[in-house]
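Chemist: Kindly return the folded structure for what I paste below:
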Amino acid sequence: MNDEELIKAALQLKKEEDDELAKLLDKAGFLFVPILLKFILNSEDKMDDTLQVDYKEVCEKVKKFVENRKKKPTKLSIKNVLRGRSFQSNMRDEVVPEMRKAFFGLFEAFNDKYGGGDKFDFRSKHYNDIEKWLKKLPKLMQVTTDEALIRTIQQSYEDGQGINWLEKKLSELPEFSRNRARTTAITEGLRMYSGSQYEAMMQNDAIVGKTWRHTHGIKEPRKGHEDADGQTVAKDEYFIINGEKCRYPRDPTLSAGESIHCHCFMVPLIN
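Modeler: Purely as a prediction, here's the structure:
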């Protein structure tokens, strides 16, 4: 297979994956699937570009760092050498704006569906929470990457491996993979979906409550999320999910274990 055939095959595979994602979102009960999918795919592309730039910068820094170094480096020394990368600024400039677009685009769709007002309340506490989360996300993702890098670099010294082994391991780290870009885009896209729905509900006096719905048919579902199916509260109250309080599925207040790969959604209770 030549390069052109390989590219065509890769594009076809991605299209099939995107079509399957659209079907899953529709089957799961999400509204505005074409709009939601567009924002997810845009974020995925931006996220993948950002991860690839970070991978190249990391490789250059690590090669220089381990060159002629005989003793196993400390965590602090590795953290110091990993500083000064463009990852966080690239996230802020390229990826976060796409997520913000998703929030406002989906808010407009929900607001139209619920017959809400014309103006968005930028002073709402929840909107400020969303902004805080988007500003915090780049640092959280870099911390995860740095932890994986520290483990890998130290392991190369513990096992007596050379630079070739280390380069191979760096290229295989899931922290730089397209899969991470896709998982992040889906998780944050669905977070913006539920967050925008919640904001549209809060700014609409006709909506008085909300019901948590669990998507059935998901592989390895969380029992706490299944148990919450049908849980109804006032729109300004919290759901209780596995002992954690949240305003909606994938609320930034939830732990990563309760947010990532969550496919639950809300149904408004209209007066």
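
Chemist: going forward, measure contacts and count neighbours with C-alpha atoms only.
Modeler: OK.

Chemist: give the contact list for the most centrally placed residue in the chain.
Modeler: By C-alpha atoms, centre = their mean, the mean C-alpha position of the chain lies nearest to T184, the distance being 2.8 Å. The contact partners of T184, taken as C-alpha atoms under 8 Å, 6 or more residues apart in numbering, are 44, 47.

Chemist: Just the element for it, please.
Modeler: Using DSSP states H and E, T184 maps to helix 178-202.

Chemist: Now do that helix: distance to the chain's middle.
Modeler: Remark: helix 178-202 is offset 7 Å from the chain centroid, using C-alpha atoms, centre = their mean, to the nearest Å.

Chemist: what's the following helix or strand after that helix?
Modeler: Moving toward the C-terminus from helix 178-202, the next helix or strand (DSSP H and E) is strand 207-213.

Chemist: next structured bit after that following strand?
Modeler: Following strand 207-213 toward the C-terminus (DSSP H and E): helix 223-227.

Chemist: Which positions in that next one come out as buried?
Modeler: Buried residues in helix 223-227, counted by 16 or more other C-alpha atoms under 10 Å: 225-226.

Chemist: what ranges do the helices span in the stretch 1-150 of the chain?
Modeler: In the stretch 1-150 of the chain, the segments counted as helices under DSSP state H, counting those that start in this stretch are 3-28, 33-66, 75-81, 87-90, 96-114, 125-158.

Chemist: And those helices: which comes nearest W165?
Modeler: Across the helices of the stretch 1-150 of the chain, W165 has its closest neighbour in helix 125-158 (7.5 Å, C-alpha to C-alpha).

Chemist: can I get the helices of the stretch 1-150 of the chain in CSV with distance to R222 and mean neighbour count?
Modeler: Listed next are these as CSV, based on distance: least, C-alpha to C-alpha, whole Å; neighbours: other C-alpha atoms under 10 Å:
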stretch, distance to R222, mean neighbour count
helix 3-28, 15, 13
helix 33-66, 23, 18
helix 75-81, 34, 13
helix 87-90, 31, 19
helix 96-114, 26, 19
helix 125-158, 23, 16
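
Chemist: this one as well, want them side by side:
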Amino acid sequence: MQRSVVYWLTAAYRRNVPEIAQDESPAMALTKMMRRLAKQWQRRFDEAAQPVATEFAETSMSAADVSLRNALRQKGFSVQFQMTRAANDVFQATVQENVGLIKSIAAEHLQDVQGLVMRSVTQGRDLEGLVEDLQKRYGVTKRRAAFIARDQNNKATATITRVRQQGLGIKQAKWRHSRGGKHPRKSHQEADGQVYDADKGMLIDGEYIRPGELPNCRCVAISIIPGFDP
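Modeler: Below is the predicted model of the structure:
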């Protein structure tokens, strides 16, 4: 998308130099070009959102199941997870939430690009300045998308694990701090090793939460089996 937007806007920009900022028609030409590109790329993202979100949910569920299954196997239990009604509810909710996020990320980026183009035109800036601004904006969007992807993966894993624990009758879990982030939450560090109600979550900073639910939280839940765990 980024290469396409830069290519076509560059072509349109060059066709209208030096009239830019002196005549209304160059601005209108760039506006029409940007609208066409935005419509084209938004349509592509809308079409791709459902299959991409579905694959993401499937991967997240599979990874969460494998992790929990391996943890239980170490304690002498062998389980095979089924797509229960509760698990399916989580799966569908994960898909729909990510469909919305995929569409919104594209829409916000294209809207920002359109704003950059119009400001460049009205201020009479050169093409190099516009391309530089577009690259910076793309970097911001790319980093935001990466953050959202990590966050959604953590949240999906936490929710799926909770549902699986409930299905197995597991009532307690132990909070395990990841120790992997650059800016760890002090309260999450202090929660490391503490036991909490798997259904309710742990009371941290005034609210009941579970590992992985908050943005950038990489903590995990360790299931506790009575008689097998201290």
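
Chemist: Would you reformat the helices of the stretch 1-150 of structure 1 as JSON lines and include distance to Q197 of structure 1?
Modeler: Conversion of the helices of the stretch 1-150 of structure 1 to JSON lines gives the following (distance: least, C-alpha to C-alpha, whole Å):
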{"stretch": "helix 3-28", "distance to Q197 of structure 1": "16"}
{"stretch": "helix 33-66", "distance to Q197 of structure 1": "12"}
{"stretch": "helix 75-81", "distance to Q197 of structure 1": "39"}
{"stretch": "helix 87-90", "distance to Q197 of structure 1": "28"}
{"stretch": "helix 96-114", "distance to Q197 of structure 1": "6"}
{"stretch": "helix 125-158", "distance to Q197 of structure 1": "11"}
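
Chemist: on that earlier part again, ok, the residue nearest to the centre of structure 1 to S43 of structure 1 distance?
Modeler: 8 Å (C-alpha to C-alpha, to the nearest Å).

Chemist: what does R182 of structure 1 give?
Modeler: 8 Å.

Chemist: R176 of structure 2 contacts I222, doesn't it?
Modeler: Yes - counting by C-alpha atoms under 8 Å, I222 is a contact partner of R176 of structure 2 at 6.8 Å.

Chemist: just checking, Y157 of structure 1 touches I150?
Modeler: No - under the criterion of C-alpha under 8 Å, Y157 of structure 1 is not in contact with I150, lying 11.2 Å apart.

Chemist: show me the contacts for G162 of structure 1.
Modeler: The contact partners of G162 of structure 1, by C-alpha under 8 Å, 6+ apart, come to S156.

Chemist: Looking at the alignment, what corresponds to it in structure 2?
Modeler: Matched by TM-score structural alignment, G162 of structure 1 corresponds to D126 in structure 2.

Chemist: And the contacts of stretch 218-227 of structure 2?
Modeler: 71, 154, 158, 161, 165, 170-178, 180-181, 188, 210-212.

Chemist: ok, of those residues, which come out buried?
Modeler: By neighbour count, with 16+ other C-alpha under 10 Å, the contacts of stretch 218-227 of structure 2 hold 154, 158, 161, 165, 170-178, 188, 210-212 as buried.

Chemist: T232 of structure 1: what's its closest spatial neighbour, skipping adjacent residues?
Modeler: Of all residues not flanking T232 of structure 1 in the chain, T211 sits nearest, at 4.3 Å (C-alpha to C-alpha, 6 or more residues apart in numbering).

Chemist: swap in Y248 of structure 1?
Modeler: Of all residues not flanking Y248 of structure 1 in the chain, S194 sits nearest, at 6.4 Å (C-alpha to C-alpha, 6+ apart).

Chemist: After alignment, which residue of structure 2 pairs with that neighbour?
Modeler: Aligned partner of S194 of structure 1 by TM-score structural alignment: A158.

Chemist: so that match touches R210, yeah?
Modeler: Yes - using C-alpha under 8 Å, A158 of structure 2 is in contact with R210, at 7.0 Å.

Chemist: follow-up on the earlier one: who are the neighbours in contact with the match of S194 of structure 1?
Modeler: Contacts for A158 of structure 2 (C-alpha under 8 Å, 6+ apart) come out as 210-213, 220-221.

Chemist: for Q2 of structure 2, same thing?
Modeler: Counted by C-alpha under 8 Å, 6+ apart, Q2 of structure 2 has contacts Y138.

Chemist: S171 of structure 1 versus the equivalent of it over in structure 1, what's the distance?
Modeler: Counting by TM-score structural alignment, Q2 of structure 2 corresponds to Y55 in structure 1. With distances taken as C-alpha to C-alpha, Y55 of structure 1 is found 8 Å from S171 of structure 1.

Chemist: and G160 of structure 1, helix, strand or coil?
Modeler: What DSSP: H, G, I helix; E, B strand; the rest coil gives for G160 of structure 1 is coil.

Chemist: Translate the residue nearest to T232 of structure 1 into the numbering of structure 2.
Modeler: In structure 2, T211 of structure 1 lines up with K174, judged by TM-score structural alignment.

Chemist: wait, isn't its match in contact with G201?
Modeler: No - look at K174 of structure 2 against G201 with C-alpha under 8 Å: they stay out of range, at 10.1 Å.

Chemist: where does K245 of structure 1 land in three-state SS?
Modeler: At K245 of structure 1 the chain is in strand, as set by three-state DSSP.

Chemist: how much space between it and E258 of structure 1?
Modeler: Going from K245 of structure 1 to E258 of structure 1 by C-alpha to C-alpha gives 11 Å.

Chemist: The two: which is more packed in?
Modeler: Using other C-alpha atoms under 10 Å as the criterion, K245 of structure 1 and E258 rank with E258 on top: 18 against 14.

Chemist: mind checking the SS state of the more buried one?
Modeler: At E258 of structure 1 the chain is in helix, as set by three-state DSSP.
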